[in-house]
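> Okay, predicted coordinates and the sequence, questions at the end:
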Amino acid sequence: MFKISEFSKLSQVPAKTLRFYDQIDLLKPAYTDQQSGYRYYKSEQLLDLHRILAFKDLGFTLEQIKQLLNDNVSTAEIRGMLRLKQAELHSLIQSEMERLRRIEVRLEQIERKSDSLSHCEVVVKKVEPLMVATLKETTSRANIPGLFEEIDEYLKWNGIPLPVPHIVMWHGCPECESSIDLEIACPIPRKLQDTARFRTMELPELTVAAVTHISRPDMDTPVSIDLGSWIEENGYQISPEMPSREIYLSPQEGNKLWYVTESQMPILRAGFMQ
């Protein structure tokens, strides 16, 4: 048998860690001297220790590892725990990739500050009724480009020539990250056959405060600050019943991720709702 110092050197795991594993019943010494308290380990315990380190490397907690090392845990149960961890890591990677994209967009927005289109001017205008094909989804903003592609395929299948502007209508919770209630809409010249996924509808006439700027559909934009300030300063109120809209008119030349965009906020004269 090996003293804890020898087992530590052999396994390259600190003695402090081995003592902790003993305390939580994760890896008990083969023998503990009751008088001196010295811990002794057998060489075959290296296999258990390596399994612990392997599961730890995969991201399992020590409590989960104890369960995985239990003799009563079946191969099917271990497989299930590994698949759950796999799904958890996929979700984490996706979340961090979206965070990385947001950082990249912020950097690009900083670089674009001198762009003439970045100086936002708010205008009030009437939006006429418009027939559109729509696709409603509860999702994250990062998935909007994919929804654009999906509705484009539906339009092509129905013989509608592309490209067409894409309208995003925000029905609720734009700050909910992965649970945003939104609707993608595209103008169409005629009524199309509804499906389980798509429907034809007419958007109503609206009075909106609108601002044109450069943005990406998969990232939020700070122009809502300009719209909010302008609405407050000019005696308007935001319509409580109509969703705000972003109209992605055309991709920027040389960079298809960025669009010339018109953000529209439905408004009423202050006091109109009383």
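Cool, got the structure.

> Please make it C-alpha for all contacts and neighbour counts, starting now.
Noted.

> element containing the closest residue to Thr261 other than its chain neighbours?
Counting by C-alpha to C-alpha, 6 or more residues apart in numbering, Thr261 lies nearest to Tyr248, which is 4.6 Å off, once chain neighbours are set aside. Assigned by DSSP states H and E, Tyr248 belongs to strand 244-252.

> other SSEs contacting whichever helix or strand comes after that strand?
Reading on from strand 244-252 to the C-terminus, the next helix or strand found by DSSP H and E is strand 255-269. Using 3 or more C-alpha pairs under 8 Å, 6 or more residues apart in numbering; DSSP states H and E as the contact criterion, the elements in contact with strand 255-269 are strand 206-215, strand 236-238, strand 244-252.

> Of all the residues in strand 255-269, which ones are buried?
Buried residues in strand 255-269, counted by 16 or more other C-alpha atoms under 10 Å: Trp258, Tyr259, Val260, Thr261, Glu262, Ser263, Gln264, Met265, Pro266, Ile267, Leu268.

> got JSON lines for those residues, with distance to Arg197 too?
Formatted as JSON lines, the entries for the buried residues of strand 255-269 read as follows, by distance: C-alpha to C-alpha, whole Å:
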{"residue": "Trp258", "distance to Arg197": "27"}
{"residue": "Tyr259", "distance to Arg197": "26"}
{"residue": "Val260", "distance to Arg197": "27"}
{"residue": "Thr261", "distance to Arg197": "25"}
{"residue": "Glu262", "distance to Arg197": "26"}
{"residue": "Ser263", "distance to Arg197": "25"}
{"residue": "Gln264", "distance to Arg197": "25"}
{"residue": "Met265", "distance to Arg197": "26"}
{"residue": "Pro266", "distance to Arg197": "26"}
{"residue": "Ile267", "distance to Arg197": "30"}
{"residue": "Leu268", "distance to Arg197": "33"}
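
> second one coming, line it up with the first:
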Amino acid sequence: KLLAAGDNLPVAQLRGMLRMRQADLAQELQAKQAQLIQVEARLRQIEQEGQPSPYEVVVKPIPTQPVASIRQIVPSIAEFGYYCDSMYGRLYHRLAQLNITPLHPEITVYHATEYHETDLDVEMGLTVLPQIVQSPPAVNDLTFQELPAYELAAALIYDGPYLNLTDGVLALLKYVGTHGHVPAGPLRELHLSGPAHTEQTADATPVIELQLPIEQV
């Protein structure tokens, strides 16, 4: 319909409308691709039942971690990439304005008691020096805090694209469930290979550590 009406519109207006439609279609395609990836991950999980896990899970203590963070509800897992770029972009921008140099690594925290794909309560943080958390700047759009330490956490290293990270998460949850443990805190995602921004990792394979605090049933 838009193309059919094009002959009656000024070129500039038609160009703008087409670009808006192009952006809408690109967003719809991205969402469908994300949904397809989630379905494929579930299928792989079913097919791997009874097979050895491709991931090595270790149980270890995790220390406190001083961070500057932003917490937000992500409507769906299909939109997670957009929110990841947006939230981390805001963090880097705000810390630069405050003359604070972020340290390594980025940490994404999933505040949920179980795995789900809608209304994700997510906190994204940049590691900072402990003294910054102890005497934080007077701002209301960032949270300066210490992520708590845990005596026990199940952890694995995931090496691959962010879009397939669900495979690692499901493997970690399966390990916890089959070894007599339950989650004792939110899942943490540490970006060991560098920032998660798409433009900064396009030519590199991300390396991510997943950490899930646990306790014995």
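All right, it came through fine. Predicted, not measured: the structure shown is a model, and the values here were computed from it.

> TM-score them against each other, please.
Put the two chains on top of each other and the TM-score (TM-score structural alignment, normalised by the length of structure 2) is 0.66; 179 aligned residues with a C-alpha RMSD of 3.7 Å.

> follow-up on the earlier one: could you pull up the contacting residues of the residue nearest to Thr261 of structure 1?
Taking C-alpha atoms under 8 Å, 6 or more residues apart in numbering, we find Tyr248 of structure 1 in contact with Pro165, His166, Ile167, Pro217, Tyr259, Val260, Thr261, Glu262.

> Need the counterpart of the third one in structure 2.
Pairing criterion TM-score structural alignment: the partner of Ile167 of structure 1 within structure 2 is identified as Ile107.

> how many neighbours does its match have?
27 (other C-alpha atoms under 10 Å).

> which SSE is it in?
In this assignment (DSSP H and E), Ile107 of structure 2 forms part of strand 106-110.

> what sits up against that strand?
120-127, 186-192, 194-196.

> just the buried members of those residues?
If you count burial by 16+ other C-alpha under 10 Å, the buried members of the contacts of strand 106-110 of structure 2 come out as 120, 122-127, 186-192, 194-196.

> Now do the strand holding Tyr248 of structure 1 against strand 206-215, angle only.
Between the direction of strand 244-252 of structure 1 and that of strand 206-215, the angle (axes from the mean of the first three to the mean of the last three C-alpha atoms, to 10 degrees) works out to 40 degrees.

> angle of strand 244-252 of structure 1 against strand 255-269?
In terms of direction (the same axes, to 10 degrees), strand 244-252 of structure 1 departs from strand 255-269 by 150 degrees.

> Surely Arg199 of structure 1 and Ala133 touch.
Yes. Taking C-alpha atoms under 8 Å as the definition, Arg199 of structure 1 is a contact partner of Ala133 at 5.7 Å.

> Find the residues that touch each one of the two.
In terms of C-alpha under 8 Å, 6+ apart, Arg199 of structure 1 and Ala133 are both contacted by the residues Leu192.

> which one of the two has more residues nearby?
Comparing Arg199 of structure 1 with Ala133 by other C-alpha under 10 Å, the one with more neighbours is Ala133, at 23 against 16.

> which element is the aligned partner of the more buried one in structure 2 on?
Matched across to structure 2, Ala133 of structure 1 falls on Ala68, judged by TM-score structural alignment. Under the criterion DSSP H and E, the helix or strand holding Ala68 of structure 2 is strand 65-76.

> picking that back up, adding distance to Phe55 of structure 1 as columns, could you present the helices and strands packed on strand 255-269 of structure 1 in JSON lines?
Formatted as JSON lines, those follow (distance: least, C-alpha to C-alpha, whole Å):
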{"stretch": "strand 206-215", "distance to Phe55 of structure 1": "43"}
{"stretch": "strand 236-238", "distance to Phe55 of structure 1": "53"}
{"stretch": "strand 244-252", "distance to Phe55 of structure 1": "46"}
